[in-house]
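# Requesting a structural model of the entry that follows:
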Amino acid sequence: MTRPRSIYLVDYSCYRPPSHLQVRYKKFMEHSRLTGDFDESSLEFQRKILERSGLGEETYLPEAMHDIPPRPSMAAAREEAEQVMFGALDNLFANTNVKPKDIGILVVNCSLFNPTPSLSAMIVNKYKLRGNIRSFNLGGMGCSAGVIAIDLAKDMLQVHRNTYAVVVSTENITQNWYFGNKKSMLIPNCLFRVGGAAVLLSNKAKDRRCAKYKLVHVVRTHKGADDNAFKCVYQEQDDIGKTGVSLSKDLMAIAGLALKTNITTLGPLVLPINAGGRAVIDELEKNLQLLPVHVEASRMTLHRFGNTSSSSIWYELAYTEAKGRMRKGHRVWQIAFGSGFKCNSAVWQALRNVKPSPNSPWEDCIHRYPVELVL
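The predicted structure is shown next:
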């Protein structure tokens, strides 16, 4: 009765936006210029960041940001959220044959867009989930909130027997684009792109036979008691009242301290997977003495999809599966960094030789990867 229940990852799905939402460097710079919000210095700064970012020419921005002028409205933000969340969930339900009414727990995380009714309520309404569902909506928790959501779902699955949990991890760009000229607040415009993932977890013993992974560990590290760490990723207004997210120059050092604490707790069990940005990947590769193949999934995900915030770790896992590298017994360590400042880890063990699920985000392009990057 008191023994912890095993938690199985039955399947997951990453949203792949339609091709017309792709944004090439040239289009990005043209639109930035046409908005009239950025001075020449800011435009040149964005161009340099793009060139060094590790992002390719096929990442996605939401519909509203392709318009001139952009439409950062509440309605457009809801449209982006619905397209991403429902797109991932439709594919997840189709691939698993699990009925929405079978879901007992729902956890949604999105840091910057928190409407009323909540994103979790939007999912309940769309799929007509049952009235006694345990529903949670996590906001303001940054890029590492996907692991936090997994941890919360895990705890709920220890309490509620014989049920499924769905975790939806996403971020919303439409209302969080920065239209000012403060350099530290322009960086997110150049890194963050549209994406999201839906994950199906189970505590049913019978699901071990069909599940991809078993959850082994979750370790969460929070450095928010330190003022510098607390403010290194900070949503604020600039001097003329433009809202955006500021990234501190101390970010890499703070991330390193959080990572050190997290690894000390977890131990060097498996290889890291993280796509926060090229600088983060470079530092992990150097300081953990990794080979290029060990960070390939991170670099290629950043190149193909950009930084999709909390869902990045799932695009990376999907890359590893698409390459046929996930074998039975392998352990995978997902590391995510986020505002606060937090470093969170999840460790999974493959229950079989894992193949990519239908409609994987890499399905039509994995043959082109890895690509050569100019570093």
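# going forward, measure contacts between C-alpha atoms and count neighbours the same way
Will do.
# need the helices for the stretch 1-150 of the chain, in chain order.
For the stretch 1-150 of the chain, the helices defined by DSSP state H, counting those that start in this stretch cover 25-35, 40-52, 63-66, 74-96, 119-127, 145-159.
# cool, and the stretch 201-350 of the chain?
So, for the stretch 201-350 of the chain - with DSSP H, counting those that start in this stretch - the helices run 227-230, 251-266, 278-287, 296-305, 312-322.
# Can you tell me which helices and strands the second one packs against?
It stands for helix 251-266. Where contact means 3 or more CA pairs under 8 Å, 6 or more residues apart in numbering; DSSP states H and E, helix 251-266 is packed against strand 213-222, strand 342-350.
# among the ones you listed, which is the most enclosed?
Mean neighbour count (mean count of other CA atoms under 10 Å) peaks for strand 342-350 among the helices and strands packed on helix 251-266, with a mean of 23.
# Residues contacting that strand, please?
Applying CA atoms under 8 Å, 6 or more residues apart in numbering, the contact partners of strand 342-350 are 144, 147-148, 212-224, 255, 258-259, 262, 270, 326-337.
# on that earlier part again, mind putting the helices of the stretch 201-350 of the chain into TSV with distance to Ile173 and mean neighbour count?
Formatted as TSV, those follow (distance: least, CA to CA, whole Å; neighbours: other CA atoms under 10 Å):
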stretch	distance to Ile173	mean neighbour count
helix 227-230	22	17
helix 251-266	21	17
helix 278-287	20	15
helix 296-305	14	25
helix 312-322	15	25
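# Those helices into TSV, with extra columns for distance to Ala121?
Listed next are the helices of the stretch 201-350 of the chain as TSV, based on distance: least, CA to CA, whole Å:
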stretch	distance to Ala121
helix 227-230	30
helix 251-266	33
helix 278-287	34
helix 296-305	27
helix 312-322	23
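# And this one, please, so the two structures can be compared:
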Amino acid sequence: MKHEAYIRGLGYYAPEKILTNADLEKIVETSDEWITSRTGIKERHIAAPGEAVSDMTAEAARRALADAGMDADELTHIFLYTVTPDYYTPSAACLVEEKLGIKGKVVQDVNAACSGYIYGLEMARAVLALHPEAKVLVAAAEVLTSRTNWADRRTCVLFGDAAAAAIISAGDPRPGDGRIVDVLLASDGSLGHLLTIKGGGSGHPYKLGDTVDEDYFLFMNGREVFKHAVRNMTTVCEELVAKNGLDIDAIDLFIPHQANLRIMEAVAKKLALPEEKVVSTIARFGNTSASTVGIALAETKAEGRLSPGCRVLFGVFGGGFTWGSALVQF
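Purely as a prediction, here's the structure:
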């Protein structure tokens, strides 16, 4: 028996501190015009000293729980998608559990890079297929500025910090709930070297006394990532729409990964989606990795754009490489 999965509540958190393009002009050789014209980003949020992924996730989770009308102790599972956890161990998901004041849940950190939120929707669907009584928190959060090389003007202008959360369960839908219609996911590990953070992992360990070098920070071959992102996001979105017997005109809103405005525009153009259907938050948040589409969805709901019957298509792409698409109907 199939148990439908519904998004019951949404929330996000972005740190108070904002770093504008004008601020970056004082840090690295760049300009507001250069950043805006190439990325669409005007500002990004930066975690405060000592503000970790678990702190941001806990706050996003509280907001999602409030939106769902649920108490934290009703949760059965916490899945946190991140590449910048507080520590190697304990997991950031365990720390979120503690900060929510609960115990005894199924908790796990998962790394799908920028595709994490959509991978999380599929994880929730899988859990609900086995445990229809479950109530799942799917969260995506990054403090990417902790792994940003502020001397590399190609990457330091792109990233910000934030967390997004969704509460997902089965059962009868309520007004405003979003049914997860379908999800398609994919990956290609042979291209992982094009977008990577090596330093500190078991494949690139540090010894006591070693200095932190450039490998500790995010590296990206921007030109190659751009090509693969556009191609794979477009293809997986087309496949998902066709798989569900729809054509692209049936899509009311498109929420792409907010990596770069040029990528977003290129994917929308290839999908023949008009600008008014494309949700964009990149100007205010920059690329916050896996949390970008969760932030965009929560804001879209808060703005009252998710009318009954609204079909929302997601397209994501991230390091690994990983990519995917989801279709949610409200």
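# Between the helices and strands packed on helix 251-266 of the first structure, which one is closest to Gly139 of the first structure.
Distance to Gly139 of the first structure, taken as CA to CA, is lowest for strand 342-350 among those, at 14.3 Å.
# what distance separates that closest one from the centre of its chain?
Offset of strand 342-350 of the first structure from its chain centre (CA atoms, centre = their mean, to the nearest Å): 13 Å.
# and what of stretch 181-201 of the first structure?
Worked out by CA atoms, centre = their mean, stretch 181-201 of the first structure lies 8 Å from the chain centre.
# Likewise for stretch 25-36 of the first structure?
How far stretch 25-36 of the first structure lies from its chain's middle: 26 Å, per CA atoms, centre = their mean.
# what's the most centrally placed residue in the second structure in contact with, if anything?
By CA atoms, centre = their mean, the second structure has its centre lying nearest to Ala290, at 2.1 Å. By CA under 8 Å, 6+ apart, the contact set of Ala290 of the second structure is 81-82, 112-117, 140-142.
# can I get the helices and strands packed on helix 251-266 of the first structure in TSV with distance to Glu316 of the first structure?
TSV is the format used below for those (distance: least, CA to CA, whole Å):
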stretch	distance to Glu316 of the first structure
strand 213-222	15
strand 342-350	14
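# between the helices of the stretch 201-350 of the first structure, which one is nearest to Tyr164 of the first structure?
When the helices of the stretch 201-350 of the first structure are compared by CA to CA, helix 312-322 sits nearest Tyr164 of the first structure, at 18.9 Å.
# That closest one vs the second structure - mean distance after superposition?
Superposing on the second structure and averaging over aligned pairs (mean CA distance after the TM-score superposition for the first structure), helix 312-322 of the first structure comes out at 2.5 Å.
# Tell me which other helices or strands that helix touches.
Here helix 312-322 of the first structure touches strand 8-14, strand 272-273, helix 296-305, strand 331-338, going by 3+ CA pairs under 8 Å, 6+ apart.
# before we move on, back to that, give the equivalent position in the first structure for the residue nearest to the centre of the second structure.
Taking TM-score structural alignment, Ala290 of the second structure has Ser310 as its aligned residue in the first structure.
# Skipping adjacent residues, who's closest to its match in space?
The spatially closest residue to Ser310 of the first structure, leaving aside those adjacent along the chain, is Cys143, at 4.3 Å (CA to CA, 6 or more residues apart in numbering).
# go on, Ala165 of the first structure?
Ranked by CA to CA, 6+ apart and with sequence neighbours excluded, the top spatial neighbour of Ala165 of the first structure is Ile105, at 4.4 Å.
# ok, the residue opposite the one you found in the second structure once aligned - how many residues close by?
If you follow Ile105 of the first structure across to the second structure using TM-score structural alignment, you land on His77. The number of residues packed near His77 of the second structure is 22, by other CA atoms under 10 Å.
# surely His77 of the second structure meets Val107?
Yes: at 5.7 Å, His77 of the second structure counts as touching Val107 under the criterion of CA atoms under 8 Å.
# Identify each buried residue in stretch 52-64 of the first structure, please.
For stretch 52-64 of the first structure, burial by neighbour count (16 or more other CA atoms under 10 Å) applies to 53-64.
# Reformat these as CSV; add distance to Tyr319 of the first structure.
Output for the buried residues of stretch 52-64 of the first structure, formatted as CSV (distance: CA to CA, whole Å):
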residue, distance to Tyr319 of the first structure
Ser53, 19
Gly54, 16
Leu55, 16
Gly56, 16
Glu57, 18
Glu58, 16
Thr59, 16
Tyr60, 18
Leu61, 21
Pro62, 23
Glu63, 26
Ala64, 28
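# I'd like to know which of those residues is nearest to Phe305 of the first structure.
Using CA to CA, Thr59 is the member of the buried residues of stretch 52-64 of the first structure that lies nearest Phe305 of the first structure, at 4.7 Å.
# distance of the closest one from Ser309 of the first structure?
Distance, Thr59 of the first structure to Ser309 of the first structure, by CA to CA, to the nearest Å: 13 Å.
# follow-up on the earlier one: out of the helices of the stretch 1-150 of the first structure, which one sits most buried?
The most buried one of the helices of the stretch 1-150 of the first structure (mean count of other CA under 10 Å) is helix 145-159, showing a mean of 21.
# That one maps to which residues in the second structure?
The counterpart of helix 145-159 of the first structure in the second structure, using TM-score structural alignment, spans residues 116-130.
# I'd like the distance from that stretch to the chain centre, please.
14 Å.
# and what of stretch 283-297 of the second structure?
On CA atoms, centre = their mean, the centre of stretch 283-297 of the second structure falls 6 Å from that of its chain.
# got it, and stretch 51-68 of the first structure?
Relative to its parent chain, stretch 51-68 of the first structure has a centroid offset of 16 Å by CA atoms, centre = their mean.
# go on, stretch 293-307 of the second structure?
Worked out by CA atoms, centre = their mean, stretch 293-307 of the second structure lies 14 Å from the chain centre.
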